[in-house]
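*Asks:* Sequence isn't available, so here's the structure alone:
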């Protein structure tokens, strides 16, 4: 009987460290540009919007209550009139949006060239690629 010795397969060479980390780095870069960066941009625009709230602005709170700002109490609170004679105090950070002011000629007086759908999730790179932009 002839027996041939069985040898273990030779171990492969040590892989390149960069080649093994490359997919992980690429995934992080994709997540940054598709998720993190647009969210930071929306947060920055929201902070700027909150800082620009003035008396007479029509606002919508995070809970969906619509009203008119009657008084800026301090840097953290505003008084909002939600019905005639009914005023509530709202934390500035809980204001979801400021409605655009309409001038008498029917045009948007406050944001002539800005995108009002900025925070709706339809913008960003994917929205532009797949037609989620302006209609």
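*Replies:* Arrived safely, thanks for sending. Just so it is clear, the model here is predicted, and its values are computed rather than measured.
*Asks:* For the rest of this, base every contact and every neighbour count on C-alpha atoms.
*Replies:* Noted.
*Asks:* OK, contacts around residue 68?
*Replies:* 55, 56, 57, 58, 59, 80, 81, 82 (Cα atoms under 8 Å, 6 or more residues apart in numbering).
*Asks:* and with 6 Å instead?
*Replies:* 56, 57, 58, 80, 81 (Cα atoms under 6 Å, 6 or more residues apart in numbering).
*Asks:* for comparison:
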């Protein structure tokens, strides 16, 4: 309240001529926010969805909890059966697969070959 009083006291005619600049500045802030925050997150979400859709039986994956395994079966209800050791299976959600960690695991496996 006191800031508004001092502003009006310094500029008795009110805020003349500055409102256009304020709207431009606000618009630029929104554009920058969109470019650096929303757009990259949407792009990453799209890549994650594509990664999950392209997953197939026999793929070596890592879950977000750090569990390493091989995809044994892809179920229709959005889950997969993950073989963590021979004959030992876990039923987990497809969304629990980490795209970044799986890529690192597969990159190391390809480099070892």
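*Replies:* Structure's in. What do you need? Values in this document were obtained by computation on a predicted structure and should not be read as measured data.
*Asks:* Now, the contacts of residue 68 of structure 1 that are in strands?
*Replies:* Counted as lying in strands by DSSP state E, out of the contacts of residue 68 of structure 1, are 58, 80, 81.
*Asks:* Most neighbours among those, which one is it?
*Replies:* Neighbour counts for these peak at residue 80, which has 26 neighbours (criterion: other Cα atoms under 10 Å).
*Asks:* which one in structure 2 is aligned with it?
*Replies:* Per TM-score structural alignment, the equivalent position to residue 80 of structure 1 in structure 2 is residue 82.
*Asks:* Distance to residue 49 of structure 1 added to the ones in strands among the contacts of residue 68 of structure 1, as TSV?
*Replies:* Listed next are these as TSV, based on distance: Cα to Cα, whole Å:
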residue	distance to residue 49 of structure 1
58	12
80	16
81	19
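*Asks:* nearest to residue 69 of structure 1, of those residues?
*Replies:* Residue 69 of structure 1 has its nearest neighbour among those in residue 80, at 4.4 Å by Cα to Cα.
*Asks:* Roughly how far does the closest one sit from residue 54 of structure 1?
*Replies:* Taking Cα to Cα, to the nearest Å as the measure, residue 80 of structure 1 and residue 54 of structure 1 are separated by 11 Å.
*Asks:* picking that back up, make sure the match of residue 80 of structure 1 is actually in contact with residue 71.
*Replies:* Yes. Counting by Cα atoms under 6 Å, residue 71 is a contact partner of residue 82 of structure 2 at 4.8 Å.
*Asks:* What count of nearby residues applies to the aligned residue in structure 2 for residue 51 of structure 1?
*Replies:* Alignment note (TM-score structural alignment): residue 51 of structure 1 maps to residue 53 of structure 2. By the measure other Cα under 10 Å, the count of residues near residue 53 of structure 2 is 10.
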